[in-house]
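1. give me coordinates for this.
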Amino acid sequence: MVEAQYTELRQTVEACQAGLPTVEKMALAVVAALKKGNKILTAGNGGSAADALHMAEELVGRYRTNRRSLPSISLAADVTAVTCISNDFGYDNVFSRQVEGLGQAGDILVTFSTSGNSANILNALDAAKKQGLFTINLSGKDGGKARGKADLEWIVPASNGARVQEIHTWVMHTILELVELEFQ
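-> Alright, predicted model coming up:
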């Protein structure tokens, strides 16, 4: 089983190679926004919420090098906002409502979704576009309904959610490493 898991991961990595230039474009967009004083908003559900939290905390804290704190908010982090908005507006609007309240033109919304079909991610991307945010979407399988909705997207061509999240983590860490090179 271990060898099969490793083989599947290696094959997934190889299938993603053509998209490598997109990761650099994502990093450059994040760097440009941060240099202009904008912030990075992140969103995801379940394990992808953990990815969103991870990215935001690495920007506010640090990834590898000591540098100034960079503005970032995970829209999955505030349990009171998540439960209030879900109760009052429905879970499909849990991120879009926060984008409306926290997002400003020039900010970036980074979304994580293994399927690309989560209604709250789709609504967040729509709200971000309406408010002038630049959007980055990381998804899996065929991109789902989110395919083509973001300014930049990385679609991991795998149906196994674990492999998709593993590649999303690599993409996120690569973006963070390139960001830190600019803010040392």
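
2. could you use CA atoms for every contact and neighbour count after this?
-> OK.

3. quick one: the helices in this structure, in order.
-> All helices of the chain, identified by DSSP state H, fall at 2-16, 20-35, 47-60, 79-89, 96-102, 119-130, 161-182.

4. now render the ones you listed as TSV, adding distance to Arg68 and mean neighbour count.
-> Formatted as TSV, the helices of the chain follow (distance: least, C-alpha to C-alpha, whole Å; neighbours: other C-alpha atoms under 10 Å):
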stretch	distance to Arg68	mean neighbour count
helix 2-16	32	13
helix 20-35	11	17
helix 47-60	8	21
helix 79-89	27	14
helix 96-102	21	18
helix 119-130	26	21
helix 161-182	10	18
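
5. and these: which comes nearest Ser72?
-> Of all these, helix 47-60 sits nearest to Ser72, with 5.1 Å by C-alpha to C-alpha.

6. distance to Ile155 for the helices of the chain - can I get that in CSV?
-> Output for the helices of the chain, formatted as CSV (distance: least, C-alpha to C-alpha, whole Å):
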stretch, distance to Ile155
helix 2-16, 8
helix 20-35, 10
helix 47-60, 14
helix 79-89, 26
helix 96-102, 22
helix 119-130, 15
helix 161-182, 9
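
7. sequence B follows; please return its structure for comparison with A:
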Amino acid sequence: MKIINPQDYIANYIKAQSEVDYSEVVNAVELIRKTWIAGHKIIAFGNGGSALNVQHFMNDWVKSSFVNKNIPFNGVSLVDNVGLLSAYANDFSYEEVFLMQLKAILAPGDIIIAVSGSGSSENVIKAVEFANERKNKVISLTGFNGGSLIKLSNFAVHFPLNDMQMTEDFHLQFGHIVMKSLFE
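-> Got it, this is the predicted structure:
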């Protein structure tokens, strides 16, 4: 077992952060703000660590918007209902667990936040394609080369590093940037 050098981890992270297009971050935050104020849904989803980041986002955003601004935040995480996820996976396929939920709730003016470290998760891609067909705006959070998701997004918040853990670190920072920008 090799213990990594924490300074190297942080140095690599900082180097990758310097290559991020921060105008996409600002544009994504502004789209979330406009959607929130208009009362539309902000719907987010992802797999694995990305799913947990989505849960963290919604926890922070929904609570902070009401507690700090007294304005309800219509945030929806498609990863929270295990029964619904497993029903769609069983009755259709895992590739359709987010698509089927979107078909039931996506309305005009709602936005999508699709989180995929690789940018290639099939269930995320299918849901984003549906949102695009419906003309809903899509924010993606990706890493690595962005996969096909980066090309399907209106705003692509891309962390250009081939490291899943650092990508997930950056995505969590995005969630905190949204929270501090809108709700403090």
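
8. hmm, back to that, closest to Leu152 of the first structure out of the helices of the first structure?
-> Ranking the helices of the first structure by proximity to Leu152 of the first structure (C-alpha to C-alpha) places helix 20-35 first, at 6.8 Å.

9. please name every helix or strand in contact with that closest one.
-> strand 152-156, helix 161-182 (3 or more C-alpha pairs under 8 Å, 6 or more residues apart in numbering; DSSP states H and E).

10. could you check the angle that helix makes with strand 152-156?
-> 140 degrees (axes from the mean of the first three to the mean of the last three C-alpha atoms, to 10 degrees).

11. where in the second structure does helix 20-35 of the first structure fall?
-> Counting by TM-score structural alignment, helix 20-35 of the first structure pairs with residues 22-37 of the second structure.

12. what's the mean deviation for that stretch versus the first structure?
-> By mean C-alpha distance after the TM-score superposition for the first structure, the fitted stretch 22-37 of the second structure averages 1.0 Å away from its aligned residues in the first structure.

13. contact partners of that stretch?
-> Outside stretch 22-37 of the second structure, the residues that touch it by C-alpha atoms under 8 Å, 6 or more residues apart in numbering are 41-42, 73-74, 109-111, 139, 155-157, 174, 178, 181-182.

14. repeat that for 7 Å
-> 73-74, 110, 139, 155-157, 178, 182 (C-alpha atoms under 7 Å, 6 or more residues apart in numbering).

15. next one: stretch 68-76 of the first structure
-> 39-44, 49, 52-53, 56, 59-61, 82, 95, 98.

16. check stretch 105-115 of the second structure too.
-> Residues contacting stretch 105-115 of the second structure (C-alpha under 7 Å, 6+ apart): 35, 40-46, 50, 124, 136-142.

17. pull up the aligned stretch in the first structure for stretch 154-166 of the second structure.
-> Residues 151-163 of the first structure are where stretch 154-166 of the second structure lands, counting by TM-score structural alignment.

18. next, the buried residues of the matching stretch.
-> 152-158, 160-161, 163 (16 or more other C-alpha atoms under 10 Å).

19. ditto for stretch 59-78 of the first structure
-> Counting neighbours by 16+ other C-alpha under 10 Å, one finds that the buried residues in stretch 59-78 of the first structure are 59-63, 67, 70-77.
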